[in-house]
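I'd like to go over a predicted model; first the sequence, then the structure.
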Amino acid sequence: MNIALLGYGKMGKSIEEIALKRNHIICLKVSEPDDEFNFSECDVAIDFSVPSAAETNIKKALDANIPVISGTTGWLDNYSSIVNYCNVKNGTFLYASNFSLGVNIFFEINKQLSKLMSGHKDYSVSIEEIHHTQKLDAPSGTAISLAEQIIENTDYDGWVLQNATKDKITIEAIRIEGVPGTHEISYDSEIDSIQIKHTAHSRKGFALGAVIAAEWIKDKKGIFTMKDVLNIG
């Protein structure tokens, strides 16, 4: 399979390493948001660029009738417009806030725990996420996804960054050099606390999941998520 890498930073390089080991070809590498490129030799595109470039990259792939998966976060205010654009183009698009297979299992655990805790009003919930200092957005897309799952199953009506309020989930975003990604959800009461946590040890888990998603999505049409790739739910 010929893969286009839209974004050739640390994640792009990790994806390249794993893709080559799985006998794929990297047919295109886009390093800068304003680079000119075409998809004439590509079967699928993987976007791990920057928030300001993601929407343009995705649309270019859809214009070329190339399936595209994106793991870029920080642009999701425009997600619905990309879904509409993909449908108009009869294209193929998959977005995931996190491609790690472990994190996607963690999502399911988080969803089930939030359902169990929904009737226990003595517990307040908070989320802590820790990432490397080069991460451009805060909170992480994964933390937002976790918060949205909890909101769907509880009385919380939104989330806030850092500043605690009664009706919103507090997300604390911490930046420490060299940390690939840690997410912890805590339910706290006066009596006890319940925590679930996922810790990434390297970028390889994210990169492997992205390549697996690219392998899965080739020759398909529509809008997908990692739940489709992993046959979850």
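Looks like it arrived, so ask away.

from here on, just use CA atoms for contacts and neighbour counts.
Fine.

for the residue of the chain positioned farthest from its centre, which three-state class applies?
Most distant from the centre of the chain: residue 191, at 34.4 Å, with distances by CA atoms, centre = their mean. Following DSSP: H, G, I helix; E, B strand; the rest coil, we place residue 191 in the coil state.

same check on residue 73?
coil.

by contact count, what packs against the biggest helix by length in the chain?
Across the chain, the longest stretch assigned as helix under DSSP state H is helix 101-117. Applying 3 or more CA pairs under 8 Å, 6 or more residues apart in numbering; DSSP states H and E, we find helix 101-117 packed against helix 141-153, strand 193-200, helix 204-217.

outside of that helix, which residues touch it?
Where contact means CA atoms under 8 Å, 6 or more residues apart in numbering, the residues beyond helix 101-117 that reach it are 98, 123, 146, 149-150, 153-154, 196, 198, 205-206, 209, 226-227.

most widely separated two among the residues you listed?
Taking CA to CA as the measure, those span a maximum distance of 33.7 Å, between 123 and 209.

so the two - more neighbours on which side?
Neighbours per residue (other CA atoms under 10 Å) separate residue 123 from residue 209, with residue 209 holding more: 23 against 18.

assess the claim that the more buried one and residue 99 are in contact.
Yes: judged on CA atoms under 8 Å, residue 209 makes contact with residue 99 at a distance of 4.8 Å.

give the contact list for residue 137.
Contacts of residue 137 were listed using CA under 8 Å, 6+ apart, and they are 73-74.

break down this protein into its helices, ranges please.
When assigned using DSSP H, the helices of the chain occupy the ranges 10-21, 51-63, 79-88, 101-117, 141-153, 204-217, 226-230.

ok, and here's another one to check against it:
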Amino acid sequence: MKIALIGYGKMGHEIEKIAIERGHTIVSIIDMGNIADFDSPAFKSADVAIEFSTPDTAVDNYRKCFAANVPVVAGTTGWLEHLDEMKKACSEDGKTFFYASNYSLGVNIFFAVNKYLAKIMNRYPDYDVRMEETHHIHKLDAPSGTAITLAEGIIENFDRKDRWNLEVEEKPTDISIHCMREGEVPGIHTVIYESEADVITIEHDSKNRKGLALGAVLAAEFTNGKKGFLGMKDMFNF
């Protein structure tokens, strides 16, 4: 498979390494210094583009991929106000777009456990729920896309909460998400249920970027040859 990389920071380098190990070819690498390469024959020859850039540049990158008719695996978070535009491009214009808030297999298992636990805890009104997340100091968005997905999974299954709120609970139906930015932490996400009697905690702690990079390459392999708006629920059956 021919892969284009958009964004060539630490994640881009890790994705490149794993993609080559899995027998794929990197035909184009686009970063801040060569945006014009979206129009190059090399980029247009890609079967899939894997994009990990910044919230400010991601949406324009996706539009350029659509213009070049290159399917997108989107790894950037912090731009979701434009998600309906991506879905419309798939449904009306025949484009291909794979989106996940986190590509790690372990995190997606954690998403499933989180939803299941919320269903159980919904029956026990003595417990309240809150969340914490920690990432490296370079991460621009807060809360993380992973934290938002976890919060949405709780809200779907926990009747006493109807929205998430950054840092505080303005009302009892809010889920507070406390965000920390420290050193080079790849990502720690914690869900905490607490009553007067005890505390129940589930946590996912990423050791490095390898899980994310492998998941992105697996998503690219899954996306190749498909059409439409895709996600982890299509690739994994949890």
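Alright, I've got the coordinates. Just so it is clear, the structure is predicted and the values come from calculations on it, not from any experiment.

got a TM-score for the two of them?
TM-score for the superposed pair, counting by TM-score structural alignment, normalised by the length of the first structure: 0.96. Supporting figures: 232 aligned residues with a CA RMSD of 1.3 Å.

just to revisit the earlier point, switch the helices of the first structure over to CSV; also include distance to residue 33 of the first structure.
Listed next are the helices of the first structure as CSV, based on distance: least, CA to CA, whole Å:
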stretch, distance to residue 33 of the first structure
helix 10-21, 14
helix 51-63, 5
helix 79-88, 18
helix 101-117, 28
helix 141-153, 20
helix 204-217, 20
helix 226-230, 25
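
who's in contact with the most centrally placed residue in the first structure?
In the first structure, the centroid-proximal residue (CA atoms, centre = their mean) is residue 97; its distance is 1.2 Å. Residue 97 of the first structure is in contact with 71-73, 141-142, 145, counting by CA under 8 Å, 6+ apart.

any of these buried? List them.
Buried subset of those (neighbour count, 16 or more other CA atoms under 10 Å): 71-73, 141-142.

surely residue 201 of the first structure touches residue 131?
No: the criterion here is CA under 8 Å, and residue 201 of the first structure misses it with residue 131 at 11.4 Å.

what touches both of the two?
Common neighbours of residue 201 of the first structure and residue 131, using CA under 8 Å, 6+ apart, are 180-181.

compare these two (neighbour count), which wins?
Higher neighbour count among residue 201 of the first structure and residue 131: residue 131, with 21 against 11, using other CA under 10 Å.

corresponding residue for that one in the second structure?
Under the alignment (TM-score structural alignment), residue 131 of the first structure pairs with residue 135 of the second structure.

doesn't residue 180 make contact with its match?
Yes: in this structure, residue 135 of the second structure is within contact of residue 180 by CA under 8 Å, at 6.5 Å.

returning to what we had before: what do we get in the second structure for the residue nearest to the centre of the first structure?
By TM-score structural alignment, residue 97 of the first structure lines up with residue 101.

equivalent analysis for residue 82 of the first structure, please.
Checking TM-score structural alignment: residue 82 of the first structure goes with residue 86.

show me what residue 204 of the first structure aligns to in the second structure.
Match for residue 204 of the first structure (TM-score structural alignment): residue 210.

with residue 120 of the first structure instead?
Residue 120 of the first structure maps onto residue 124 in the second structure, by TM-score structural alignment.

same question, residue 228 of the first structure
In the second structure, the residue matched to residue 228 of the first structure (TM-score structural alignment) is residue 234.

show me the contacts for that match.
Residue 234 of the second structure touches nothing, counting by CA under 8 Å, 6+ apart.

and the gap between it and residue 219 of the second structure?
Distance of residue 234 of the second structure to residue 219 of the second structure, computed by CA to CA, to the nearest Å: 10 Å.

and what of residue 226 of the second structure?
Counting by CA to CA - residue 226 of the second structure and residue 219 of the second structure are separated by 11 Å.

neighbour count winner among these two?
The neighbour count for residue 226 of the second structure versus residue 219, taken as other CA under 10 Å, is higher for residue 219 (25 against 13).

aligned to the more buried one, what sits in the first structure?
Residue 219 of the second structure maps onto residue 213 in the first structure, by TM-score structural alignment.

which one is its match nearest to, not counting chain neighbours?
residue 229 (6.1 Å; CA to CA, 6 or more residues apart in numbering).

circling back: so what sits against both of residue 135 and residue 180 of the second structure?
With CA under 8 Å, 6+ apart, residue 135 of the second structure and residue 180 have no common neighbours.

for residue 91 of the first structure, grab the count of nearby residues.
Neighbours of residue 91 of the first structure using other CA under 10 Å come to 22.

who's in contact with it?
62, 65-67, 221-222.

so can I have JSON lines of those residues showing distance to residue 16 of the first structure and neighbour count?
Formatted as JSON lines, those follow (distance: CA to CA, whole Å; neighbours: other CA atoms under 10 Å):
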{"residue": "62", "distance to residue 16 of the first structure": "22", "neighbour count": "23"}
{"residue": "65", "distance to residue 16 of the first structure": "22", "neighbour count": "17"}
{"residue": "66", "distance to residue 16 of the first structure": "18", "neighbour count": "23"}
{"residue": "67", "distance to residue 16 of the first structure": "17", "neighbour count": "26"}
{"residue": "221", "distance to residue 16 of the first structure": "24", "neighbour count": "14"}
{"residue": "222", "distance to residue 16 of the first structure": "25", "neighbour count": "15"}
